[in-house]
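Participant: All I have is the shape, not the residue letters:
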């Protein structure tokens, strides 16, 4: 991922203190998913349905 990737908190992350936060990024051809507590780890990617 590059520094310009825009990550957003998923609406499925739950509320409260944000302890179960999943973030997503739309990379045009793929959707990336990561754990906000470990942002340096390699995210999971899935083909985007376009």
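Facilitator: It's in. All values derive from a computational prediction rather than experimental measurement.
Participant: C-alpha only now, for contacts and for neighbours.
Facilitator: Will do.
Participant: Ends of stretch 21-38, what's the gap?
Facilitator: Start-to-end span of stretch 21-38 (CA to CA, to the nearest Å) is 10 Å.
Participant: ok now it, how far from the chain's centre?
Facilitator: Centre-to-centre, stretch 21-38 and its host chain are 2 Å apart (CA atoms, centre = their mean, to the nearest Å).
Participant: And stretch 41-50, by the same measure?
Facilitator: 9 Å.
Participant: which of the residues in that stretch are buried?
Facilitator: 43, 45 (16 or more other CA atoms under 10 Å).
Participant: and the comparison structure, right after this:
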């Protein structure tokens, strides 16, 4: 990848923008990070992301 990821966070995160979960698409993977620790990134496949989000929605 030659460019920086375009990180997104919930609009419900508040105006300060800290202490948020951020998500980006990097090639064919989903990247997730904590805004307070931006160098620690969890990468997962799109399928794993769908399962993860689906389990959150089901709870």
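Facilitator: Okay, I see it. Everything numeric in this text was worked out from a predicted model, so none of it was measured.
Participant: Superpose the two chains and report the TM-score.
Facilitator: Remark: TM-score between the superposed chains equals 0.59 [TM-score structural alignment, normalised by the length of the first structure]; 47 aligned residues with a CA RMSD of 2.4 Å.
Participant: which residues in the first structure form strands?
Facilitator: 8-9, 22-26, 30-35, 44-47 (DSSP state E).
Participant: Could you dump these into TSV and include distance to residue 15 of the first structure?
Facilitator: Shown next, in TSV, are those (distance: least, CA to CA, whole Å):
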stretch	distance to residue 15 of the first structure
strand 8-9	11
strand 22-26	11
strand 30-35	15
strand 44-47	22
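Participant: Roughly how far does the spatially closest residue to residue 33 of the second structure that is not a sequence neighbour sit from residue 15 of the second structure?
Facilitator: Spatial nearest neighbour of residue 33 of the second structure, chain neighbours left out: residue 41 (4.9 Å); criterion: CA to CA, 6 or more residues apart in numbering. Note on residue 41 of the second structure: its distance to residue 15 of the second structure, by CA to CA, is 23 Å.
Participant: Without its sequence neighbours, what residue ends up closest to the residue nearest the centre of the second structure?
Facilitator: Closest residue to the average C-alpha location of the second structure: residue 23 at 1.9 Å, with CA atoms, centre = their mean. Distance criterion CA to CA, 6+ apart; nearest residue to residue 23 of the second structure, sequence neighbours excluded, is residue 32 at 4.6 Å.
Participant: what about the one you found, neighbour count?
Facilitator: 21 (other CA atoms under 10 Å).
Participant: residue contacts, it?
Facilitator: 21, 22, 23, 24, 41, 42, 43 (CA atoms under 8 Å, 6 or more residues apart in numbering).
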